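Undergrad: sharing a sequence plus its predicted fold:
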Amino acid sequence: MSESPPSAGPIDNSERVHTLDALRGFALLGVFISNSLNWFNGRQMMPREQALALAASPLEIGVSSLFALLIEQKFVTLFAFLFGLGFALQMTRAEGRGTSIVPVYRRRLLVLLGIGLVHMFAIWVGDILSTYALVGFLLLLFRKASEKTVLVWAAVLLFVLPVVFSVGQRVLPVLMDGAAATERAQKATREEDASRRAEYLAGLSSDSVVTSQRANAHYGWAAFSNPGRPILLSIILGRFLVGLWAGRRGLLQDVERHRPLLRKLAAWGLGVGGVIGLFVMALNLAYWGVANPPGWLVWMRIVKDVGIVFLGSGYAAAFALLFQKERWRKVLGVFTPAGRMALTLYLMQSVMSLCLYDGWGLGLVARTPPSLTVLLSLAGFAVQVAFSHWWLARFRFGPVEWLWRSLTYGRFQPMRPVPTAAPAAN
């Protein structure tokens, strides 16, 4: 670890930007609801007919629609923004010490990659940490880029490359093999995917921990060959760059100085993102339960992705503005400890959910409608918030955060807060 300067180390609590911690905790709530509703309860693995049957009542359709409008992908976007913004903060602090961010940041990502891979194959296939770590290395390429360059690349990665990939996946096979052969190949791929999901769902329903986790690892390995993975990587890097731009501008670190811009971002983000979200929701309701919706709906993903970025940005700006008001800070500050130990809580959410949904636990997989899934997520997160308040009243870091920092800096970090010296008596 000799290449790391002696001054490099975790920041003290007094140096933390509490707005970012609270926003990260808020984002973690949305991520938990999203993962629970799409993955942990088995919805992604169920046949379409079974999933629709669980959400057939007006209440469940309403919950699913509101989830798609307000939560789905928006909070994951927030998390990615904050990852890029965190990179900007670390870069600024490294420059303040007169050192390079590269050595420590590279080790930080390697440790995160290891944690993510263990999470993916030993606990839950939907891990995002390993992907964040791999894409995070690409952020290093932009550490000296201008703000304009960062924004241009963000726009290309978010809105241009996904379209190019999508068109290429649909058009090139037709040009090379013909429409009939392409349709046969796509049908075979869909059948293979359905078989793989059914096998995974059967594993999750097993009353054996070994069987369910073996099915998880097998499905996780197959996920690496997903042809849509380049689109995901492009979108994640684009979101990172938006966060990098915001971090360089200091938008969320110095809210008062950027209040006019944040107000515009909140208004445009919530307005444009909300309108697009309502439009997409109306289309989803119009074709709810339709076995073979029209093919042109595939291209609505582009419009949807634009709305997600706008709404995610609007959430971040509105949250930061509200956090400056004392009354709102007391309410939103509840999320701050959860944001400080978000990595621990993210991994804990996976373990809690396996205990709830897998067959060896309570066996709720493929049985809970959207409304119950959301309620279970809210209850579980409330427990996590209480736990984070209790833990950080006694320790400096969450347990996984401590491991991450200790491995990154090559030395054990003190877990107990350092007591401040008492003022001298007069």
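TA: Perfect, thanks for sending it.

Undergrad: please count neighbours and contacts with C-alpha atoms only from this point.
TA: Will do.

Undergrad: now do the strands in the stretch 51-200 of the chain.
TA: Assigned by DSSP state E, counting those that start in this stretch, the strands in the stretch 51-200 of the chain number zero.

Undergrad: how about the helices in it?
TA: Counting by DSSP state H, counting those that start in this stretch, the stretch 51-200 of the chain has helices at residues 58-70, 74-96, 102-118, 129-139, 147-155, 161-177, 179-205.

Undergrad: another one to put next to it:
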Amino acid sequence: MGLNKRIDVLDYLRGFALLGIILVNIGPLLSVEEPSQNSMDASYWRFLYLFVEGRFYTIFTFLFGVGFYIFITRANAKGMNGYVLFLRRIAVLFLFGLIHVRFHPGEALTVYAVCGLILLPFYKINKAVNLIIGFGLLVIIGISAIKILMVVPVMLLGISAGQFGLFEVVTKRVNQIAVFTMIMFGLSAIGLLYQYQYAPVFSEGWSGPSGREAARFIDIGITIGPIVSAFYAGLLVLLLQIQIIQKLLSPLKSYGRMALTNYLLQTVFIYLAGYTFNLFGRVSYIETLYICLAIYVIQMTVSVIWLRFFRYGPLEWIWRALTYLKVPSMR
């Protein structure tokens, strides 16, 4: 494999992760109204916390770990200092995050940059050791249901996956991936059925997603999140082995190739919709889904067209220029 060759499956997975991330992020940004009892809103809220919250963010985090390993390895193979370049890369990412966090509290980029710095020494540690440490920490932190701390083990597992070359030869590992996905499906089904038993009843005086009534439901969701994420990722990788599905989902690849640009522009589009239509505090959960669908169409269409003419997304181009301290060719 060439040193600059993109691994398409990673772009598909990044695009897929972005689809779910916006569904969760849009609620707090638009100050969504609380669901009323026995409404579509209540059903959609449960859907979000069963199948979306913590599932797609985990995939995005894992992929950052994979990219972490690939970036340094390829830079070193080209005779450059991969560590220095990576430090510069996450410093730029942190700056992007500092700007973004002013508009989107709880955004991911600053967290990724800090965790990337913390995990840099693990690049040289044996892949099996990284796998064991990452899995062990994930279990411990997962049981504790501390979402922010789960970034470290998930990212470390991504580094380990990069060390094992998991995504370079996907077509040769279809059987193993199928077995893994089936196991994750079984565990996910058990976990989700258990979580559903604690789904809150929306009644007058309900105190919102952070309220006591929903705490157990949400904590269980955090604990089982990586399992459901693994099932989603495994299923998508298997589906991509079918040529017609790969072609149908090709806009997802373009969406993922411009992941940084599209992630930040999601926030821009949400606020643009909020201010244009005066939606803050006046929009329901189910209505946010319609806004997200519109944003999907706009972003995917622009991503596909943009990448027909340009090599990088606009923010990816800036990120690369500041990382290598030279202007890369855009066309």
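TA: On my side now, so go ahead. As the structure is a computational prediction, the values presented were derived from the model and not from experiment.

Undergrad: overlay them and tell me the TM-score.
TA: Overlay of the two chains. TM-score (TM-score structural alignment, normalised by the length of structure 2): 0.90; 326 aligned residues with a Cα RMSD of 2.4 Å.

Undergrad: quick one on the thing from earlier: deepest-packed of the helices of the stretch 51-200 of structure 1, please.
TA: Highest mean neighbour count among these (mean count of other Cα atoms under 10 Å): helix 74-96, with a mean of 22.

Undergrad: got the contact list for that one?
TA: Residues outside helix 74-96 of structure 1 that contact it (Cα atoms under 8 Å, 6 or more residues apart in numbering): 20, 24, 27-28, 30-31, 100-101, 139, 143, 236, 239-248, 308-309, 311-313, 316.

Undergrad: can you flag the buried ones in these?
TA: Buried by 16 or more other Cα atoms under 10 Å: 20, 24, 27-28, 30-31, 100-101, 139, 236, 239-248, 308-309, 311-313, 316, out of the contacts of helix 74-96 of structure 1.

Undergrad: and the residues you listed, which of them are in strands?
TA: Under the assignment DSSP state E, those contribute nothing to strands.

Undergrad: which bit of structure 1 covers stretch 250-268 of structure 2?
TA: Taken onto structure 1 by TM-score structural alignment, stretch 250-268 of structure 2 occupies residues 333-351 there.

Undergrad: ends of the matching stretch, what's the gap?
TA: End-to-end distance for stretch 333-351 of structure 1: 26 Å, by Cα to Cα, to the nearest Å.

Undergrad: how about residues contacting that stretch?
TA: 18-26, 28, 32, 119, 123-124, 323, 380, 384-385, 388-389, 392, 397-401.

Undergrad: make a ChimeraX selection of the buried ones in those.
TA: Remark: buried members of these, expressed as a ChimeraX selection using 16+ other Cα under 10 Å:
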select :18,19,20,21,22,23,24,25,26,28,32,119,123,124,323,380,384,385,388,392,397,398,400,401
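
Undergrad: Leu50 of structure 2 pairs with which position in structure 1?
TA: Counting by TM-score structural alignment, Leu50 of structure 2 lines up with Leu69 in structure 1.

Undergrad: its match touches Met281, doesn't it?
TA: Yes: with contact defined as Cα atoms under 8 Å, Leu69 of structure 1 counts as touching Met281 (6.5 Å).

Undergrad: who are the neighbours in contact with the residue mapped onto Ile33 of structure 1 from structure 2?
TA: Alignment note: Ile33 of structure 1 maps to Leu23 in structure 2; criterion TM-score structural alignment. Listed by Cα under 8 Å, 6+ apart, the contact set of Leu23 of structure 2 reads 48, 52, 288-289, 292.
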